[in-house]
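Engineer: dropping the sequence and predicted coords here.
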Amino acid sequence: MKLHNLPLLTLLFLLPVVVNAGPIEKIAELFKKGNTHEIAAYFSANLDITLMDEANTYSKAQAEMLLDKFFKEHKPHAVKILHRISSNVNYNYAVISLVTDKGKFRITYTLKEVGKTMEIIEMRIESEKT
């Protein structure tokens, strides 16, 4: 290998360090891990959750318990971001596909900037239709 390719090779190794994942990607990765507590850190004080066919407004603590129950019943294996809207700095929206041991689920979440952080204000979890 010639030495004139060394700067390019170095840049390729450093690229993942330079690129920061946004909140959409971070939350998707937390869903893949089934990390309820870390996902709940993004919850607003009250948020709208639709889980299968039940929709309600929950406090942050109630929402965390609901999501924890979901992960105990459905162990996650993989996640894929299907759609994202992050063009507005105050609102972000994502649609992900979560593969679990009991099937695939479509999860959507809306983030709103509160103060200097993005918080989940709405989340829907439904069986993915094939």
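Structural biologist: Yep, it's here.
Engineer: use CA for all of it now, contacts and neighbours both
Structural biologist: Will do.
Engineer: what count of nearby residues applies to R124?
Structural biologist: Applying other CA atoms under 10 Å, we find 19 residues neighbouring R124.
Engineer: just checking, it touches I107?
Structural biologist: Yes - assessed by CA atoms under 8 Å, R124 is found in contact with I107 at 5.5 Å.
Engineer: wait, what's in contact with I85?
Structural biologist: The contact partners of I85, taken as CA atoms under 8 Å, 6 or more residues apart in numbering, are N92, Y93, A94.
Engineer: scratch that, V79 is what I was asking about
Structural biologist: V79 neighbours (CA under 8 Å, 6+ apart): A28, E29, F31, K32, I96, S97, L98, V99.
Engineer: ok, now how distant is it from I107?
Structural biologist: 10 Å (CA to CA, to the nearest Å).
Engineer: which neighbours do those two share?
Structural biologist: With CA under 8 Å, 6+ apart, V79 and I107 have common neighbours I96, S97, L98.
Engineer: please compare the first structure with the one that follows:
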Amino acid sequence: MKKLIVVLGVLLAGGMLTAFTLFAGPFDDVVNALKKGDSGNLSKLLDNTVEINMAGKSNSYSKAQAEIILKDFFGKNAVKTFELLHKGGPEGGSQFGVGNLTTSGGNYRTSFFLQKKGNAFVLNELRFENK
């Protein structure tokens, strides 16, 4: 009986680890790109249309336009730190993260939203709000 419980525990833990690992990939990629101010890696995750809010101005952009905007933003605002404060969303569904981005050009409360499309997650909204 003890062996059965141990085997079940390992299987359950392994399943949770696999589910978490699948979820953690794109989420962690966004966090790491924000920490480095890496618009190139961030752009790889963009949806075909992306909502970007900067300094109170919000607009929907094509992926190509969003790449240019992000490259310009991080070019003018060298990242010092990004601290993830909160993440959430239903398991296997859309996910979001909220954190503080400290740059050479100011501090921003930053939030992002990942939506599941097929078997992949895409970044469909980014917000950089002045603190």
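Structural biologist: On my side now, so go ahead. Just so we're clear, the structure is a prediction, and the values are computed from it rather than from any experiment.
Engineer: kindly provide the TM-score of these chains.
Structural biologist: The TM-score (TM-score structural alignment, normalised by the length of structure 1) is 0.78; 111 aligned residues with a CA RMSD of 1.7 Å.
Engineer: follow-up on the earlier one: and which of the shared contacts of V79 and I107 of structure 1 is nearest to D68 of structure 1?
Structural biologist: L98 (15.0 Å; CA to CA).
Engineer: how deep is L11 of structure 1 tucked in, by neighbour count?
Structural biologist: 11.
Engineer: could you identify the helix or strand that succeeds the helix or strand containing it?
Structural biologist: Using DSSP states H and E, L11 of structure 1 sits in helix 6-18. Next helix or strand after helix 6-18 of structure 1 toward the C-terminus (DSSP H and E): helix 23-33.
Engineer: helix, strand or coil for the aligned partner of K72 of structure 1 in structure 2?
Structural biologist: Aligned by TM-score structural alignment, K72 of structure 1 pairs with G75 of structure 2. Of the three states, G75 of structure 2 takes helix under DSSP: H, G, I helix; E, B strand; the rest coil.
Engineer: how far away is G75 of structure 2 from E125 of structure 2?
Structural biologist: Relative to E125 of structure 2, and taking CA to CA, G75 of structure 2 is found at 20 Å.
Engineer: which of those two has more neighbours?
Structural biologist: Neighbour tally, G75 of structure 2 and E125, criterion other CA under 10 Å: the higher count belongs to E125, 20 against 13.
Engineer: the more buried one is in contact with E51, isn't it?
Structural biologist: Yes - counting by CA under 8 Å, E125 of structure 2 does reach E51; the two are 4.6 Å apart.
Engineer: ok, and the contacts of I85 of structure 1 in structure 2?
Structural biologist: Contacts from the contacts of I85 of structure 1 that recur in structure 2, judged by both residues aligned by TM-score structural alignment, their matches' CA atoms under 8 Å, are N92, Y93, A94.
Engineer: now the aligned partner of N88 of structure 1 in structure 2: how far from G25 of structure 2?
Structural biologist: Using TM-score structural alignment, the equivalent of N88 of structure 1 in structure 2 is E91. Distance, E91 of structure 2 to G25 of structure 2, by CA to CA: 14 Å.
Engineer: okay then, goodbye and thanks.
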